[in-house]
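J.: could you work out the structure for the sequence below:
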Amino acid sequence: MDELNSTILGNEVLAIEIGAPITNLTDKISIDFRNMQYKGIPSCHSWNGDGKRPNWTQDGCLTIQNGDDITCECSHLTFFAILLVPLNESISSSDLNNLTTITRVGCGVSMFFLSIVLFMHFLFRKANASVSTMILIHLVSALFLLNFTFLINDVVASLGSPVGCKMMAALMHYFMLATFTWFAAQAFHLCVLLYARGPVGSRRYLLKVSIVSWVQPSAIVILMLILGKYGERAISASDSGDHVAFCWITDNNWHYIVNIGYYVLVFIFTFTIFIIILSYLFCLKRTAKQGDDAKTSTDKKSITVVLGLCCTMGITWGFAFFAYGPLRIPSYYIFTILNSFQGFFLFIYYHYNSDPRKVTKAQETPSSHSTLQTTMYNNENPYGNLTWQNPAGQTGA
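T.: As a prediction, the model looks like this:
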């Protein structure tokens, strides 16, 4: 097997040679495989025999499928084999290049804006930060580290160090699970605020949430490190020899259980809270009596709130569930664009929610009308009733 642990059809490698290099044949040779049972996308590859491990290439070979029969037409003589690319890891070369570019640019942009959020918070706003803002900062930190490890992942994979690749995969996996957990923590916090209708009174509330959100993912990662489930993987293009190597989970079953299963639980919880909050905000909006101009302004703020909630709760990651059948490629693009630029959306959300000027305004105008408008942005408790004093005026944002 090669360094990418490619699956070889039938575990067979065929050698065709006559003792001298033969290339650029006018009449190509045909190698037929009849009545083959396989899962994945087959492609004919050749190897010149150099190196300790095969360096398979598709150059000079054409793959022809006819039902269960596969024919390889090649213009040279050497070692041949059919490699199988898993169905969920094969896309066209153009889509692979486009998605890779979008992801790298998006992650770079996200890291830039996330770093601005962290800079603004620790330099200017940390002293007056509320519990809600601190939870948001933890989420921003986890997402920043996830983007960073993702950007350097392929660089580490290219070094060819198995130990380094395993550590890289474990780090990126940890920050991804931590990000998912902070999505759930954000939703839980908003649910508590909605229920309490005021500041959270539990002692060391933030410390408890932080310990659970940062420590719980580490247990999963340590277990998978012990079981040896990390290593080098590749996403291959179905119409060429292009592939993107990266350090990740090598066992698909564990990937589905640990990642997909974990996020399904997080998504069900966060999406339920998301619907409850939207319903509550809609009721507040219907209750408020405003003019046409104010209504237009509130509509714009409502859109901002919805986008902010989607980002802070990780709702946009749910597009991965549509990555099947004809919706697979479109969902890849939507998923990649939204999540690559998630840092920018969180920057906008943080800017509006932690602006001290909005806190001052909320303190000076405690009326129902002003409270409703301010709480559309305020990160402390946007869900209190219309007669209750805005908690931003008590704790700061």
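
J.: C-alpha only now, for contacts and for neighbours.
T.: Noted.

J.: now the strands for the stretch 51-200 of the chain?
T.: 61-66, 69-74, 79-85, 90-91 (DSSP state E, counting those that start in this stretch).

J.: list the contacts of the closest residue to residue 334 other than its chain neighbours.
T.: Using Cα to Cα, 6 or more residues apart in numbering and skipping the chain neighbours, the partner closest in space to residue 334 is residue 319 (7.2 Å). By Cα atoms under 8 Å, 6 or more residues apart in numbering, the contact list for residue 319 reads 331-332, 334-335.

J.: single out the most deeply packed of the strands of the stretch 51-200 of the chain.
T.: Neighbour counts averaged per stretch over the strands of the stretch 51-200 of the chain are highest for strand 79-85, at a mean of 21; criterion: mean count of other Cα atoms under 10 Å.

J.: who does that strand touch, helix- and strand-wise?
T.: When contacts are defined as 3 or more Cα pairs under 8 Å, 6 or more residues apart in numbering; DSSP states H and E, strand 79-85 packs onto strand 7-8, strand 14-15, strand 41-47.

J.: top of the contacts of residue 319 by neighbour count?
T.: Counting neighbours by other Cα atoms under 10 Å, residue 335 leads the contacts of residue 319 with 20 neighbours.

J.: okay, helices next: where are they in the stretch 201-350 of the chain?
T.: Using DSSP state H, counting those that start in this stretch, the helices of the stretch 201-350 of the chain run over residues 205-227, 252-254, 261-287, 292-312, 328-340, 342-353.

J.: another one to check against the first:
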Amino acid sequence: MHASGDTCQDVNECLRSPDICGQGAQCNNTNGSYQCACPAGQNPSTGSWVQNQTTCKVPSINSSAEFEGIKEMCRNFSLQGKRSGESSSCCSFFNSTLDILMSVFGDEGTELSLEDATRSFNSILNSTSLWDGGDKGDVGSCVTVLLQSVELAALATALRSPEITTQNVTTESIAVETRLVTGACSQHSEVFTLRAYEEMMDVHCDTVTGAATQGLGAAAFISYSTLDSIISARRLSEGNLPACGKLEKSHLNSRVVSGALGDGRPINLSRPANFTLRHRQAKKEEEEALCVYWKVVAENGSWSPDGCTAVHTNSTHTTCSCDLLSSVAVLMAPTTVTESYPLTIVTYVGLTFSLLCLFLAILTFLLCRSIRNVSTSLHLQLCLCLFMADPLFLTAETRICSEVACAVIAALQHYLFLACFTWMFLEGLHLFLTVRNLKVVNYTSASRFKKRFMYPFGYGFPALVVAISAAVKSEGYGTSKHCWLSLERGFRWSFLGPVCAIILINITFFALTLWILRNRLSSLNADVSTLKYHRLLTFKAIAQLFLLGCTWSLGLLQVGPAATVMAYLFTIVNSLQGAFIFLVHCLLNRQVREEYRRWIKRFRMFSTNSQTYDLSMSAIPTTSTNTLLSLVGEGPEL
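T.: Predicted coordinates:
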């Protein structure tokens, strides 16, 4: 500015010295001074403008933590290969990837365009030797580096050409579209749609500008035409999946796509981004579409459903809404069978009631000395196994996030339920021997039923079955839906086989018992009291049909039109097995009822007199009633 007479006239420094701001910079004249600025899409090299020092440069992401992390992974893998003396295909892949990234970011003297970078990655992706060799962990690391590298390269090359708003590159294996946004969004509801192959990504303008790199917002969308087959072939989809474990029989049914913003850092989006993916095969009615993203953990990756939800699906497409941008795909899984809510209520109520009855029965068998014998020991062991198995069954109905814990619960259930059936078999055998020897005067078969053989078989046989099953196929314990036995390769027959055999044997014992009783009843006279006892004996024999586990055969009849009826019958009858045991062996036993009366009477006396009593019970002499009365509950219980 200089004085002219009495007035001051501004001097335009930009016209006087066109290079005052440096090469490529823009000079804006102001009153008494000037301002330097960079063209759109470029930024000053220093925080504030310094004459003859500051230059304009294109925003770069070659100093980002993601890029440094990829370089470190590539170098570490190369060093490992050199130390081991092996030149693996994965090692070659890391070296090639690092060369491309260096070229993209200009460290090799030449800068690749988006098209050049995409074609370079396309060549790597088409290298069959890379994906055919190496173990699962190495291939997983290669996939992780590839996905991250293509995202960074797409963003870097897009930022290098700020004059081009949209770029599209399509090759044999990779398709890329980038979008640049400068300044504020023109419309509050503006949504950008990026397309690659047959897939789309919808992202809001505010989301792009919110992740802007030094004022320039960049978005990239990449679709891979062959990566899904590579991942499926290497079974890399087994990882962090729904149901807190691996999802059986799931498969990728879409291309793998990637979305990236700004400088490629994973960010939580202010508004979700939507991915519309085309199915490789038409979705079946019994299949469920699951949206998953590639989650990187410890330089490796696996599919995770966290943050991605399927908002719409039909036979050909699925739309995924994701709270973060990463690599996304669609998994197809068998539809989870929706269990009947009333049936679930019946199960929980029945088992809870049975647990209470089993607890009372266990206390009765332990404390009631007048009924202690071999038969009572059998009842007690069966009650203990059921009392431990039923809570595990209820626990297994819920989702257990730990695969190890789920497998342990499944193995424990396998053992305890097999133990239950083993003790049911021993009860059936003991009942048969007892009834068969009603014909003889000197009844001794029950005494021959030695405990030294009973306990090793009752607990040893199921342990042997579980040990063999775990040795043959340890991964058969625990499924994606429940902590139970796998349905693959017939593993469930390690439980169904022994159970069916025991049910058939017990049904045979039951039929023989009824035949013997029929002959016994036909030889009786019309004595009313004796006839009463034998009618009770018949009732208890029929009750054994439930107590010996024969009703579990209803579970094999859940097919056809009557499947629902059989399911309810099976659930009701077997969830109340503990209640049946308490009813038949405790409430219908005269000696047990008398013992209950003594306990109640003593409790009332204790409450009335408010003084301490010695509640220890003296031994009650065992009555010498005949064996027939013992079967109907009028003497020592079976």
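
J.: rewinding a little: okay if I get the contacts of residue 319 of structure 1 as a markdown table plus distance to residue 176 of structure 1?
T.: Shown next, in a markdown table, are these (distance: Cα to Cα, whole Å):
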| residue | distance to residue 176 of structure 1 |
| --- | --- |
| 331 | 20 |
| 332 | 18 |
| 334 | 19 |
| 335 | 15 |
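
J.: and which of those is nearest residue 144 of structure 1?
T.: residue 335 (17.6 Å; Cα to Cα).

J.: how close does the closest one sit to residue 320 of structure 1?
T.: 6 Å (Cα to Cα, to the nearest Å).

J.: what's around the alignment partner in structure 1 of residue 374 of structure 2, how many residues?
T.: Under the alignment (TM-score structural alignment), residue 374 of structure 2 pairs with residue 131 in structure 1. Neighbour count of residue 131 of structure 1, defined by other Cα under 10 Å: 19.

J.: now for the helices and strands packed on strand 79-85 of structure 1, which one comes closest to residue 210 of structure 1?
T.: strand 7-8 (41.7 Å).

J.: what's the mean distance for the closest one versus structure 2?
T.: Compared with structure 2 after fitting, strand 7-8 of structure 1 deviates on average by 4.0 Å (mean Cα distance after the TM-score superposition for structure 1).

J.: report all helices and strands that that strand contacts.
T.: So strand 7-8 of structure 1, by 3+ Cα pairs under 8 Å, 6+ apart, packs with strand 79-85.

J.: pull the residues that contact the strand it packs on.
T.: Here strand 79-85 of structure 1 has contacts from 6-9, 12-16, 39-49, 236, 238, using Cα under 8 Å, 6+ apart.

J.: any of the residues you listed buried? List them.
T.: Using 16 or more other Cα atoms under 10 Å as the burial test, the contacts of strand 79-85 of structure 1 include 6-9, 41-47, 236, 238 as buried.

J.: could I get these in TSV, plus columns for distance to residue 348 of structure 1?
T.: Output for those, formatted as TSV (distance: Cα to Cα, whole Å):
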residue	distance to residue 348 of structure 1
6	43
7	45
8	49
9	50
41	43
42	46
43	46
44	49
45	49
46	51
47	52
236	36
238	39
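
J.: and those, which is closest to residue 249 of structure 1?
T.: residue 6 (14.5 Å).

J.: so what does that closest one match up with in structure 2?
T.: Per TM-score structural alignment, residue 6 of structure 1 is aligned with residue 247.

J.: I'd say its match and residue 241 touch.
T.: Yes - assessed by Cα atoms under 8 Å, residue 247 of structure 2 is found in contact with residue 241 at 6.3 Å.

J.: picking up where we left off before, and the helices of the stretch 201-350 of structure 1, which is most packed in?
T.: Burial of those is given as mean neighbour count (mean count of other Cα under 10 Å); helix 342-353 ranks first at a mean of 22.

J.: check which residues of whichever helix or strand comes after it are buried.
T.: Sequence-wise, the next helix or strand downstream of helix 342-353 of structure 1 (DSSP states H and E) is helix 356-364. If you call a residue buried by 16+ other Cα under 10 Å, then helix 356-364 of structure 1 has these buried ones: 356, 358-359, 362-363.

J.: re the thing from before, grab the nearest non-local neighbour of the match of residue 374 of structure 2.
T.: Of all residues not flanking residue 131 of structure 1 in the chain, residue 206 sits nearest, at 6.6 Å (Cα to Cα, 6+ apart).

J.: contact partners for the one you found?
T.: So, once contact is read as Cα under 8 Å, 6+ apart, residue 206 of structure 1 ends up touching 131, 134-135.
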